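Enquirer: Fold the following.
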Amino acid sequence: MTRQRTVYYVSESTGITAETLGHSLISQFEQTIEFKAIYMPFINTVEKARKLAKQFDMVAKRDGARPIVFATMVEYETRVILKRSNCLYIELFDTFIAPLSRELGVNPSGKTGLSHGMLNGDSYEDRMDIINFAMVNDDGARLDKYDQADVIMIGVSRSGKTPTCLYLAMHFGIKAANYPLTPDDFEQNKIPDSLLKHKDKLVALTIDPPRLNRIREERRPGSEYASLKRCTSEVRQALQMFRKHNIWVLDTTTHSIEEVSSRIAKAIRSR
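Expert: Next up is the predicted model:
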């Protein structure tokens, strides 16, 4: 049995639906198979679909196993192009749209982006502002905007802060900023005051050191930054700081980005 497989999440729009449903399915197999996820949103032209289909063929040849593709493609032509490539193509809309259409007695609109308000002018502009906030306030880039944030993610480098912030922005419309604990923070054994004055907005992410080691190795192979010793030390020290200030901690090792984001969104809305 192949123990490593490549998984694509493909959509004509943001890809959130494909990712959410697809990941829920493959999570049932993650104990025995390691999945490499690739996100391909906005595949909304025939040219893009053909280019992606070629990529599927190349991956199948490279891996010795065809990629698994979770897709939400409304346009028939782009869907056919992807289906004909060397992949396991799972069209998520097919599973739900047909029985819904039969039950309701009407045909679906066939328009893209409806599930995320992409065609609603005001909602679209608001959502873009929120997404831009997450990007501008990524990795502690702007310490002076935390008063505008709904939540501030804190954790060691590569613990999942950025994708969680973007998911919160795109899926829940939540203004999310994030701050990576730095070598200076660890040396001083202290969370910066600029964060602690917004303690009610802080949510900490932690991660299993061996998993963090693997993630960092992909970014900086063989570096001291990626070493298991440093990963273990940083995670341990970070947890001590979080406990000292009674900051809510979520583990990205055992919970997906979707699960972590949903829990954060629920907590924010219940304030």
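Enquirer: Could you use CA atoms for every contact and neighbour count after this?
Expert: OK.
Enquirer: any idea where the strands of the chain begin and end?
Expert: With DSSP state E as the criterion, the chain has strands at 4-11, 34-40, 68-72, 88-91, 151-155, 176-180, 202-206, 248-251.
Enquirer: most packed of the ones you listed?
Expert: Among the strands of the chain, ranked by average contacts under mean count of other CA atoms under 10 Å, first place goes to strand 176-180 (a mean of 27).
Enquirer: can you give me the angle that one makes with strand 202-206?
Expert: 50 degrees (axes from the mean of the first three to the mean of the last three CA atoms, to 10 degrees).
Enquirer: helices or strands up against strand 176-180?
Expert: helix 121-136, strand 151-155, helix 161-172 (3 or more CA pairs under 8 Å, 6 or more residues apart in numbering; DSSP states H and E).
Enquirer: swap the cut-off to 7 Å and go again
Expert: strand 151-155, helix 161-172 (3 or more CA pairs under 7 Å, 6 or more residues apart in numbering; DSSP states H and E).
Enquirer: now it, how far from the chain's geometric center?
Expert: With CA atoms, centre = their mean, to the nearest Å as the basis, strand 176-180 stands 14 Å off its chain's centre.
Enquirer: can you give me the angle that strand makes with helix 121-136?
Expert: 10 degrees.
Enquirer: how long is stretch 66-81 from one end to the other?
Expert: 16 Å (CA to CA, to the nearest Å).
Enquirer: Reformat the helices and strands packed on strand 176-180 as CSV; add distance to N189.
Expert: Output for these, formatted as CSV (distance: least, CA to CA, whole Å):
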stretch, distance to N189
strand 151-155, 13
helix 161-172, 20
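Enquirer: Buried deepest among these, which one?
Expert: The highest mean neighbour count among the helices and strands packed on strand 176-180, using mean count of other CA under 10 Å, belongs to strand 151-155: a mean of 25.
Enquirer: counting contacts, what elements does that one pack onto?
Expert: Using 3+ CA pairs under 7 Å, 6+ apart, strand 151-155 is in contact with strand 176-180, strand 202-206.
Enquirer: Could you dump the strands of the chain into JSON lines with distance to Y124 added?
Expert: Below are the strands of the chain laid out as JSON lines (distance: least, CA to CA, whole Å):
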{"stretch": "strand 4-11", "distance to Y124": "18"}
{"stretch": "strand 34-40", "distance to Y124": "20"}
{"stretch": "strand 68-72", "distance to Y124": "20"}
{"stretch": "strand 88-91", "distance to Y124": "25"}
{"stretch": "strand 151-155", "distance to Y124": "21"}
{"stretch": "strand 176-180", "distance to Y124": "17"}
{"stretch": "strand 202-206", "distance to Y124": "27"}
{"stretch": "strand 248-251", "distance to Y124": "30"}
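Enquirer: I'd like the structure of this one too, to check against the first:
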Amino acid sequence: MQNVSQSRDVFYVSDGTAITCETIGHVVLGQFSLRANEKTFPFIESEDKLAELIKQISVSYEQSGVEPLVFFSIVIPEIREQLLTATAHFYDVLEGVVQQVKSDLKMEPAPKLQRSHSVAKDSDKYFDRIAAIEYTLAHDDGVSLRDIEQADIILLGVSRSGKTPTSLYMAMQFGLRVVNYPFIDDDLRALKLLPQFEIHRHKLFGLTIDAQRLTEIRENRLSGSDYASTQQCMTELASVEALFRREAIPYINTSSLSVEEISTRILERAGLKRRLF
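Expert: Predicted coordinates for the structure are as follows:
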């Protein structure tokens, strides 16, 4: 078996949101030295959508010469059978567990479309999650601090430390309302919390990151700028981490963690309950 790092196209496919496929795929692929070029295809419920998906899988194989990896969850038999005709390695993320539960319960499963089942079963929960996503988007990157009292958690950190993807994941996956705020130059010079945050201290959580990793991320966005310089990154991180320690704000380093791991650790340390949908 080769140990060198490889690059491979990875498809997450579902007749629902594909969140489960992404989560399991990330956990599994995280155990291999692999550079994954990821693409997500939710709500594959029609032949038209399936045809476009199979076309993209074929293009991936033709261009790279290697079979892409497909993590999927499809309950429509016809769609599933056609999908499996594509040139790829396929991994049904639920089949093994479903078959084991079937055996243990001595009961036949009755698959349902994830989207229809979710909405019909509990529409209140569904719309709660949509509201959480809308709230989180409206409070992304310090755009607004209005209605901050409605937030379940407030993420603080320097620019590009992982606040936005973590916020959106927590909203989409767990229905949490998240405010995220990047420390700007004025904040770093004053090195104190905004008054709006003082009365919500119990909701504050910090994200930090290794300086070298932050430099790499910022270089991809603004190459050669002072914003991306190693010295600037080190200065910002030192200031913010000092603030976290002084104000007793819990924080974690996101450098080597996936968004799923970051979210789970925040929930655990903040004592928040997952709202599953």
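Enquirer: returning to what we had before: and the strands of the first structure: which comes nearest V46 of the first structure?
Expert: Nearest of the strands of the first structure to V46 of the first structure, taken as CA to CA: strand 4-11 at 12.8 Å.
Enquirer: What residues in the second structure pair up with that closest one?
Expert: The alignment of strand 4-11 of the first structure onto the second structure (TM-score structural alignment) covers residues 7-14.
Enquirer: Mean distance between the matching stretch and the first structure after superposition?
Expert: When the first structure is superposed, stretch 7-14 of the second structure averages 2.7 Å from its matched positions, counting by mean CA distance after the TM-score superposition for the first structure.
Enquirer: neighbouring contacts of that stretch?
Expert: Identification of contacts with stretch 7-14 of the second structure by CA atoms under 7 Å, 6 or more residues apart in numbering yields 18, 21-22, 34-44, 60, 68-74.
Enquirer: run the last query once more with 6 Å
Expert: Here stretch 7-14 of the second structure makes contact (CA atoms under 6 Å, 6 or more residues apart in numbering) with 21-22, 34-44, 68-74.
Enquirer: quick revisit: so which of the helices and strands packed on strand 176-180 of the first structure comes closest to A49 of the first structure?
Expert: In terms of CA to CA, the element of these nearest to A49 of the first structure is helix 161-172, at 23.4 Å.
Enquirer: Select, out of the strands of the first structure, the one closest to I130 of the first structure.
Expert: Nearest to I130 of the first structure, of all the strands of the first structure, is strand 176-180, at 8.1 Å by CA to CA.
Enquirer: Which stretch of the second structure lines up against the closest one?
Expert: The aligned range for strand 176-180 of the first structure in the second structure is 178-182, by TM-score structural alignment.
Enquirer: What's F205 of the second structure aligned with over in the first structure?
Expert: Matched across to the first structure, F205 of the second structure falls on V203, judged by TM-score structural alignment.
Enquirer: Contacts only, for its match.
Expert: Contacts of V203 of the first structure by CA under 6 Å, 6+ apart are 153, 248.
Enquirer: 8 Å - rerun?
Expert: Shown in contact with V203 of the first structure (CA atoms under 8 Å, 6 or more residues apart in numbering): 151-154, 247-250.
Enquirer: ditto for E12 of the first structure
Expert: Shown in contact with E12 of the first structure (CA under 8 Å, 6+ apart): 41-44, 72-74, 112-113.
Enquirer: okay if I get the residues you listed as a markdown table plus distance to T6 of the first structure?
Expert: Formatted as a markdown table, those follow (distance: CA to CA, whole Å):
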| residue | distance to T6 of the first structure |
| --- | --- |
| P41 | 16 |
| F42 | 19 |
| I43 | 18 |
| N44 | 22 |
| T72 | 18 |
| M73 | 19 |
| V74 | 23 |
| T112 | 26 |
| G113 | 25 |
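Enquirer: nearest residue to S167 of the second structure other than its sequence neighbours?
Expert: In space, and not counting its chain neighbours, S167 of the second structure is closest to V178: 5.7 Å by CA to CA, 6 or more residues apart in numbering.
Enquirer: Next one: that neighbour from P195 of the second structure, what distance?
Expert: V178 of the second structure sits 18 Å away from P195 of the second structure, going by CA to CA.
Enquirer: and the match of strand 176-180 of the first structure, how far from the first structure on average?
Expert: Stretch 178-182 of the second structure, aligned to the first structure and superposed, deviates on average by 1.3 Å (mean CA distance after the TM-score superposition for the first structure).
Enquirer: contacting residues around that stretch?
Expert: Residues from elsewhere that reach stretch 178-182 of the second structure (CA under 8 Å, 6+ apart): 132, 135-136, 139-142, 145, 148, 151-159, 163-164, 167-168, 170-171.
Enquirer: Next, count neighbours for I262 of the second structure.
Expert: 22 (other CA atoms under 10 Å).
Enquirer: mind listing what it touches?
Expert: I262 of the second structure makes contact with 166, 254 under the criterion CA under 8 Å, 6+ apart.
Enquirer: Just tell me what it corresponds to in the first structure.
Expert: Counting by TM-score structural alignment, I262 of the second structure corresponds to V260 in the first structure.
Enquirer: again with H139 of the second structure
Expert: In the first structure, the residue matched to H139 of the second structure (TM-score structural alignment) is N137.
Enquirer: what sits against its match?
Expert: 143, 145, 176-178.
Enquirer: what do you get for E224 of the first structure?
Expert: E224 of the first structure makes contact with R230, according to CA under 8 Å, 6+ apart.
Enquirer: again, but for R35 of the second structure
Expert: 5-8.
Enquirer: that older thread, so which of the strands of the first structure is nearest R269 of the first structure?
Expert: Nearest to R269 of the first structure, of all the strands of the first structure, is strand 151-155, at 11.3 Å by CA to CA.
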